[in-house]
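Visitor: got a predicted structure here, sequence first:
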Amino acid sequence: KKVFFNPRLYSERKRVASKIKSGENIIIPFAGVGPFVLPAAGKGAKVYAIEINPDACACLRENIRINRLEGQITVIQDDFENLFHMLNSVKSSEKLVNTAFSDLSVCLNPENLEYEIIQVPENGFDRAIVPTPYGMDHFLGEISKLVRKEGYIHFYTFKAESQIPGLINEYEKMGLEVELYRRTGNVAPGISRWVFDLKK
């Protein structure tokens, strides 16, 4: 099996999409075949989808073509941690003081060395949707740095219910307001997938 898709999260994807406003700049790491990407673009957002799996990227590009959303979605085939360091260095550059956007050259497709200049919002992205893989919660701190003040992060994590109070405390210490949290599915005995709507 080359790609993963979970159809059981349909109602959750619909919920998140309902919060998106046209014109938002959204970053989606671990984008997969695009289950969160396409609904966000369908609401009029500009979406940057980051995915390291070449097969998932190929499926996502085909889904974008079928849905005629080419102008609203940029697919970046890269490791998020690597891309984060590039985005963060550009975002914090002194060159951004008097400009609304900064240009960053990224490789969209390593197989054919396809590069593109993308614009990085100076004050950060309006929203991040983060379907985090199991055991990779440490990325929240990095993602938070890319989101503007008053922006939103929809963060997914796999935890036991007993761990939730500690997570809420941890997120608040990071300067994030927990507006909502809920269970979105069970993945193993005692372990569930949770979503946190966080406001920066």
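Guide: Thanks, I have the structure now.
Visitor: alpha carbons only for contacts and neighbour counts from here, please
Guide: Will do.
Visitor: would you map the helices across this structure?
Guide: Counting by DSSP state H, the chain has helices at residues 10-17, 37-42, 54-66, 80-91, 139-146, 164-173.
Visitor: name the residue closest to the centre of the chain, please.
Guide: Nearest residue to the geometric centre of the chain (C-alpha atoms, centre = their mean): residue 28, 2.1 Å.
Visitor: from residue 172, how far out is that residue?
Guide: Here residue 28 is placed at a distance of 22 Å from residue 172 (C-alpha to C-alpha, to the nearest Å).
Visitor: cool, and residue 117?
Guide: 35 Å.
Visitor: same question, residue 26
Guide: 22 Å.
Visitor: looking at these two, which is more packed in?
Guide: residue 26 (26 against 14; other C-alpha atoms under 10 Å).
Visitor: which residue ranges of the chain form strands?
Guide: For the chain, the strands defined by DSSP state E occupy 25-29, 46-50, 73-76, 101-109, 114-121, 125-130, 147-159, 177-188, 191-199.
Visitor: want to compare, so here's the second one:
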Amino acid sequence: MTGGDRTGETGEAEGPVAPCVRVPRENGEETRRDLAEAGVLDDRYEITVEDGWIYVPVLEHPEGYEVVERPVTERDGQTTPADLLAFDPTYERLGDVVILDEEDPDRARRAAEAVMESDVPVATVVRRASEVQGELRLREFEVLAGDGTETVHREYGCEYLLDLQEVYFSPRLATERHRVAEQVRAGEQAFDMFAGVGPFVVPFAARGADCVGVDLNEAAVEYLRENCRRNGVVDLVTVHHGDVREIARDPEFGYEGWADRVVMNLPHSADEFLDTAVGLAGEDCLLHYYDIQSDEDPYGPGERAIREAAGPEYDVEVETRRTVRSHAPHELNVVLDVRLTR
């Protein structure tokens, strides 16, 4: 399918119309890369942004995406990294930092040079140098161009200052975070057990919720406090640095039975904290439980663990079973939205 000219009542051409994949702005780069790899990206036309959505022109309707027909603008000759290379480098953007997914060091260096020479708005280019590791879920990055890894990431009307060398943050989860935030109502009490720099509690508080954010990473906690200030929600977010298990049971804070909503975004080991989550839950509490499991049974282990932790004290209802993204071959990052009532 290709774009055609629109013609008004006067018979004069108003410009081309083409099919475009529509995704939230935060998913734009990941979507562009996926469409390019699938060979359906129509690079004759500009990618456009409107009202928080990105429209990516495509040659045909790719499966799994929303596609709309809309006016498009022919490219004005902006230079992309691929224009300067013999290959299309794999990367994502976090604020003004470009993160390369290139294992070969020489290929990565050439890609970094091309990114800096292109029209991509960028201050620093880094390459992932390790997997996520350790108790704080940090990753090592090799700086290939530029000199700083602190940046400001904007997501659904909120902004987050962070240093990707010091904290864990994934822009690929923006749509999932927004899905949860849209459920939040003013006046509810929300507890994020692994809050990081605040991508859950900040938008929750912006919607009027009374929030608590806890993290073991001291740097993340300082960024969380700063991001509460940046987004004008300081009065609605209580921040703690430390082990959430100790903070949750400390009678000084009074969090036992406090929460209407609990976020557990700690895949691989969230099950180790379920007793704490149940202790936080109030009379009617929605638990957002993130997990990574085999695609043969992605939801069963988490659901069984939650039911066991809740015991006879709570009725357990799974409201949502959702795949967030693919994590690795035959492994899925999933979420269970589970209501606990007593």
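Guide: That came through fine. These numbers were taken from a predicted model, which means no experiment stands behind them.
Visitor: could you tell me the TM-score of the two chains?
Guide: The TM-score (TM-score structural alignment, normalised by the length of the first structure) is 0.78; 170 aligned residues with a C-alpha RMSD of 1.8 Å.
Visitor: just to revisit the earlier point, tell me the residue in the second structure aligned with the residue nearest to the centre of the first structure.
Guide: Aligned counterpart of residue 28 of the first structure in the second structure: residue 192 (TM-score structural alignment).
Visitor: surely its match is in contact with residue 202?
Guide: No: using C-alpha atoms under 8 Å as the test, residue 192 of the second structure is too far from residue 202 to be in contact (10.5 Å).
Visitor: mind checking what residue 326 of the second structure lines up with in the first structure?
Guide: So residue 326 of the second structure corresponds to residue 186, using TM-score structural alignment.
Visitor: residue in the first structure paired with residue 209 of the second structure?
Guide: With TM-score structural alignment as the criterion, residue 209 of the second structure lines up with residue 45 in the first structure.
Visitor: returning to what we had before: contacting residues around the residue nearest to the centre of the first structure?
Guide: 36-37, 47-50, 128-130 (C-alpha atoms under 8 Å, 6 or more residues apart in numbering).
Visitor: make a markdown table out of the residues you listed and add distance to residue 101 of the first structure.
Guide: Formatted as a markdown table, the contacts of residue 28 of the first structure follow (distance: C-alpha to C-alpha, whole Å):
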| residue | distance to residue 101 of the first structure |
| --- | --- |
| 36 | 25 |
| 37 | 22 |
| 47 | 15 |
| 48 | 15 |
| 49 | 18 |
| 50 | 19 |
| 128 | 18 |
| 129 | 21 |
| 130 | 23 |
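Visitor: which of these has the most neighbours?
Guide: Counting neighbours by other C-alpha under 10 Å, residue 37 comes out on top of the contacts of residue 28 of the first structure with 31 neighbours.
Visitor: measure it to residue 30 of the first structure for me?
Guide: Separation of residue 37 of the first structure from residue 30 of the first structure (C-alpha to C-alpha): 10 Å.
Visitor: grab the nearest non-local neighbour of the counterpart of residue 237 of the second structure in the first structure.
Guide: Matched to the first structure by TM-score structural alignment, residue 237 of the second structure sits across from residue 73. Distances taken as C-alpha to C-alpha, 6 or more residues apart in numbering place residue 47 nearest to residue 73 of the first structure, at 4.8 Å, with adjacent residues excluded.
Visitor: for the one you found, give me its contacts.
Guide: So residue 47 of the first structure contacts 25-28, 37, 40-41, 72-74 (C-alpha under 8 Å, 6+ apart).
Visitor: which of the residues you listed tops the neighbour count?
Guide: Ranked by the number of neighbours (other C-alpha under 10 Å), the contacts of residue 47 of the first structure place residue 37 first, at 31 neighbours.
Visitor: is it true that that residue touches residue 49?
Guide: Yes: proximity of residue 37 of the first structure to residue 49 meets the contact threshold set by C-alpha under 8 Å, at 6.8 Å.
Visitor: shared neighbours of these two, anything?
Guide: Both residue 37 of the first structure and residue 49 are in contact with 28, 31, 73, where contact means C-alpha under 8 Å, 6+ apart.
Visitor: including distance to residue 59 of the first structure, could the residues you listed go into JSON lines?
Guide: Shown next, in JSON lines, are these (distance: C-alpha to C-alpha, whole Å):
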{"residue": "28", "distance to residue 59 of the first structure": "16"}
{"residue": "31", "distance to residue 59 of the first structure": "11"}
{"residue": "73", "distance to residue 59 of the first structure": "14"}
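Visitor: which one of those is nearest residue 6 of the first structure?
Guide: residue 31 (12.2 Å; C-alpha to C-alpha).
Visitor: distance of the closest one relative to residue 56 of the first structure?
Guide: Distance of residue 31 of the first structure to residue 56 of the first structure, computed by C-alpha to C-alpha: 8 Å.
Visitor: the two: who's more crowded?
Guide: Neighbour count, other C-alpha under 10 Å: between residue 31 of the first structure and residue 56, residue 31 has more, with 26 against 20.
Visitor: what separates the more buried one from residue 37 of the first structure, distance-wise?
Guide: 7 Å.
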